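[1] Let me see the structure of the following:
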Amino acid sequence: MDGAAAHGKLDTLKWLHKNRKEGCTTAAMDKAAAGGHFEVILFLHTKRSEGCTMDAAVNASRNEHVEILQWFFRFYPRMIHREKVIVFAKRYNYYLMDWLHRNYQASGERTVLAEINSSFYLTPPETEELTT
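    This next block holds a predicted model:
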């Protein structure tokens, strides 16, 4: 099941869930997050009890799967390694940093918000330089 989840094989995953007893591990959701397989994550969340590790959100942020990361923040907030997520967001994705900033500002989490604020030297991709 872990392999099927990692490769986004939802039909295979459903078949294994129904017909086999071996089950899966937390690696299934962690690797599905890395691959951007959101439907697989939703299936595992609703049909399985293994859950995920902190690697799931880190994998999603590393590979710029913003929608998946947002979902983890909502449904698995205690499984978010916030500092690692911020590191990847700072490097790769202005929009993810913006979302994190707004999310943490609303939650009032000051230490993480300070880290995000210190990282806002990024320029949005569509911003053009002004020439005179």
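
[2] rest of the way, CA atoms for contacts and neighbours
    Noted.

[3] Which residue ranges of this structure form strands?
    Counting by DSSP state E, the chain forms no strands at all.

[4] Return the distance of residue 37 relative to residue 117.
    Residue 37 is 30 Å from residue 117, where distance means C-alpha to C-alpha, to the nearest Å.

[5] So for those two, which residue has more residues nearby?
    Neighbour totals were compared for residue 37 and residue 117, and residue 37 leads with 21 against 14 (other C-alpha atoms under 10 Å).

[6] want to put them side by side, so please do this one too:
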Amino acid sequence: MDGAAALGKLDLLKRLHSNIPEGCSNAAFINVAANRHLNVLEWLYEFYPQRANPGEEIIRAAECGYTDIVRFLNRKQGGRR
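    Have a look, this model is predicted:
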């Protein structure tokens, strides 16, 4: 699942979600943020929030200049920036 997430393959993730109950690792969240797949990040937060690492995700997204990802992650943490 991590590879599909990193590539932004949301349809594949949804299919895998049905068949792989353990899901993905926290690396999936970091790679999705670094690759600017906002729709995938939103989906991961809906189904696997316990695997998230928002601090690291924000760092990676900010390093890449992805302010939309940073804003989303700040909202998830309850921040207002």
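
[7] Once they're superposed, tell me the TM-score.
    In this superposition the chains share a TM-score of 0.85, using TM-score structural alignment, normalised by the length of structure 2; 80 aligned residues with a C-alpha RMSD of 1.6 Å.

[8] what's the burial count for the aligned residue in structure 2 for residue 51 of structure 1?
    Alignment note: residue 51 of structure 1 maps to residue 23 in structure 2; criterion TM-score structural alignment. Counted with other C-alpha under 10 Å, the neighbours of residue 23 of structure 2 add up to 17.

[9] Now do the contacts for the aligned residue in structure 1 for residue 74 of structure 2.
    For residue 74 of structure 2, the aligned residue in structure 1 is residue 101 (criterion: TM-score structural alignment). Applying C-alpha atoms under 8 Å, 6 or more residues apart in numbering to residue 101 of structure 1 gives the contacts 113, 116-117.

[10] ok, those in structure 2: which stay?
    Retained in structure 2 by both residues aligned by TM-score structural alignment, their matches' C-alpha atoms under 8 Å are the following of those: 113, 117.

[11] closest to residue 55 of structure 1 among the contacts of residue 101 of structure 1?
    Closest approach to residue 55 of structure 1 among the contacts of residue 101 of structure 1 (C-alpha to C-alpha): residue 116, at 20.0 Å.

[12] how far away is the closest residue to the closest one other than its chain neighbours from residue 56 of structure 1?
    Once flanking residues are discounted, residue 116 of structure 1 sits nearest to residue 101: 6.2 Å by C-alpha to C-alpha, 6 or more residues apart in numbering. Per C-alpha to C-alpha, residue 101 of structure 1 is found 20 Å from residue 56 of structure 1.

[13] I'd like the distance between whatever residue of structure 1 lines up with residue 43 of structure 2 and residue 107 of structure 1.
    Following TM-score structural alignment, the counterpart assigned to residue 43 of structure 2 within structure 1 is residue 71. Plainly put, residue 71 of structure 1 is 16 Å away from residue 107 of structure 1 if you go by C-alpha to C-alpha.

[14] Those two: who's more crowded?
    The neighbour comparison of residue 71 of structure 1 against residue 107 (other C-alpha under 10 Å) goes to residue 71, with 15 against 10.
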